[in-house]
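[1] What shape does this take:
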Amino acid sequence: MTRRRLILMLTLVVVAAPALVQPGAAQAAPLIQATLYKNPQCSCCEAYAQYLEQNGFKVEIKPTNDLAEISSKAGVPEALEGCHTMFVTGYVVDGLVPVHIIRRLLVEKPAIAGITLPGMPPGAPGMPGKKIGPLTVYAVSKDGTPPRVFAAG
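    This is a model prediction of the structure:
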């Protein structure tokens, strides 16, 4: 084998090796598009958007002073509002909902308006502090059906 042929073979191995080690690596999953409405002064929402982007989402942030109205129109009861309201593939996601719960929503596609994690619980994605107990995420509807627990974790 000539030196030139050996260099060519080694080059092919180096170029092709990553694709062989991680099948499908060349075809990354498409980003999940989301629009997040937040209070202009809320910094935890910025951290939450970064968390989502690190987990396969493309987040468009829209500061607003009409957050309560946006949540209400989306079907989120006032008592269950989170610190921001996000829309993703036809669902409302209110508050600091962990990404694995959002992914479950998008896979199962239940007949609901969306989900919400009320308030700003410590340790939730985007929030500092230690998580105290499970995070309870509620399913909400636009037709007035009472909210129900969607996930806890």
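
[2] switch to C-alpha atoms for all contacts and neighbour counts from now on
    Noted.

[3] Please name the residues that touch Ala47.
    Taking Cα atoms under 8 Å, 6 or more residues apart in numbering as the contact definition, Ala47 lies against Pro125, Gly126, Met127.

[4] My assumption is that it lies in a helix; please confirm.
    Yes - the assignment for Ala47 is a helix, going by DSSP: H, G, I helix; E, B strand; the rest coil.

[5] rewinding a little: using TSV, please lay out the contacts of Ala47 together with distance to Gln50.
    Shown next, in TSV, are the contacts of Ala47 (distance: Cα to Cα, whole Å):
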residue	distance to Gln50
Pro125	10
Gly126	8
Met127	12
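
[6] doesn't Lys58 fall inside a helix?
    No - secondary structure of Lys58 (three-state DSSP): strand, not part of a helix.

[7] wait, which of the contacts of Ala47 is closest to Thr136?
    Set against Thr136, the nearest of those by Cα to Cα is Pro125 (13.2 Å).

[8] ok, longest helix in this protein?
    If you go by DSSP state H, the chain has its longest helix at helix 3-21.

[9] other SSEs contacting that one?
    Counting contacts by 3 or more Cα pairs under 8 Å, 6 or more residues apart in numbering; DSSP states H and E, helix 3-21 packs against no other helix or strand.

[10] What's the PyMOL syntax to select whichever of the contacts of Ala47 are buried?
    This is how PyMOL selects the buried members of these, with burial counted by 16 or more other Cα atoms under 10 Å:
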select buried, resi 125+126+127
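
[11] Including secondary structure, could the contacts of Ala47 go into CSV?
    Shown next, in CSV, are the contacts of Ala47 (three-state DSSP):
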residue, secondary structure
Pro125, coil
Gly126, coil
Met127, coil
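
[12] To check against the first, give me the structure of this:
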Amino acid sequence: MLLGGGLLVAPPFLGSAPALAQEVEVWKTRACDCCEGWVKHMRLAGFSMKVHTVDTLDTVKTVKGVPDSLVSCHTAVVDGYVAEGHVPASDLRRLLRERPRVTGLAAPGMPQSAPGMDMPGQPYEVIAFGASGGSMVYAHH
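    Sure thing, here's the model as predicted:
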């Protein structure tokens, strides 16, 4: 937009300026189509995704500190936090904003209505884990 003496001025943003894409590193197996659905969900939410396709996830889950009771089909890391399974992008944004003292978030099992599964109707919980008090419900969906 040109103003007065030929100055080029950008129009004001409606809302907030877009943030730079936060990189998420995810490990998944070849055979998992729902993991691809979650990766797509995360990209649509503005995250940059670095995907590692591996034969087994056991070592990744152990190294990242995912409790056996919270495992799911893929494991991701964003800014030092672990995201286990189909955790919604909105919950990860909240986690990154609030910065609680936890290892990460998990959507244990494979909740049918979680992002990437996309079959509405099954309520599920996202669990924060690794805090000194153990695990706790972080979000209800």
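
[13] picking up where we left off before, next secondary structure element downstream of the longest helix of structure 1?
    Next along the chain after helix 3-21 of structure 1, taking DSSP states H and E as the criterion, comes strand 32-38.

[14] so is Ile102 of structure 1 in a helix, a strand, or just coil?
    Under three-state DSSP, Ile102 of structure 1 falls in the helix class.

[15] and it, how many residues sit next to it?
    16 (other Cα atoms under 10 Å).

[16] show me what contacts it?
    Contacts of Ile102 of structure 1 (Cα under 8 Å, 6+ apart): Val93.

[17] Would you mind measuring from the residue mapped onto Val107 of structure 1 from structure 2 to Asp79 of structure 2?
    Alignment note (TM-score structural alignment): Val107 of structure 1 maps to Arg97 of structure 2. Per Cα to Cα, to the nearest Å, Arg97 of structure 2 is found 11 Å from Asp79 of structure 2.

[18] now swap in Ala45 of structure 2 and tell me
    In terms of Cα to Cα, Ala45 of structure 2 sits 16 Å off from Asp79 of structure 2.

[19] More neighbours: which of those two?
    Neighbour totals were compared for Ala45 of structure 2 and Asp79, and Ala45 leads with 14 against 10 (other Cα under 10 Å).

[20] Confirm that Arg40 of structure 2 lies within a helix, as I assumed.
    That one is not Arg; residue 40 of structure 2 is Lys. Yes - Lys40 of structure 2 forms part of a helix when assessed by three-state DSSP.

[21] What's it aligned with over in structure 1?
    Aligned counterpart of Lys40 of structure 2 in structure 1: Gln50 (TM-score structural alignment).

[22] Same question for Trp27 of structure 2.
    Aligned partner of Trp27 of structure 2 by TM-score structural alignment: Tyr37.

[23] what's near enough to touch its match?
    Ile61, Lys62, Pro63, Thr64, Leu67, His84, Thr85, Met86.

[24] number of nearby residues for the match of Lys40 of structure 2?
    16.

[25] Look up how far Leu80 of structure 1 lies from it.
    23 Å.

[26] for the match of Val107 of structure 1, helix, strand, or coil?
    Under three-state DSSP, Arg97 of structure 2 falls in the helix class.

[27] Relative to Asp91 of structure 2, how far out is it?
    10 Å.

[28] more crowded one of the two?
    Counted by other Cα under 10 Å, Arg97 of structure 2 and Asp91 do not tie: Asp91 has more neighbours, with 15 against 9.

[29] For the residue lying closest to Met42 of structure 2 once chain neighbours are set aside, grab the count of nearby residues.
    The spatial neighbour of Met42 of structure 2 that comes closest, neighbours along the chain excluded (Cα to Cα, 6 or more residues apart in numbering), is Ala89 at 5.9 Å. Around Ala89 of structure 2 there are 19 other residues, counting by other Cα under 10 Å.

[30] how close does the aligned residue in structure 2 for Gln22 of structure 1 sit to Glu23 of structure 2?
    Aligning on TM-score structural alignment places Gln22 of structure 1 opposite Leu14 in structure 2. Distance, Leu14 of structure 2 to Glu23 of structure 2, by Cα to Cα: 25 Å.
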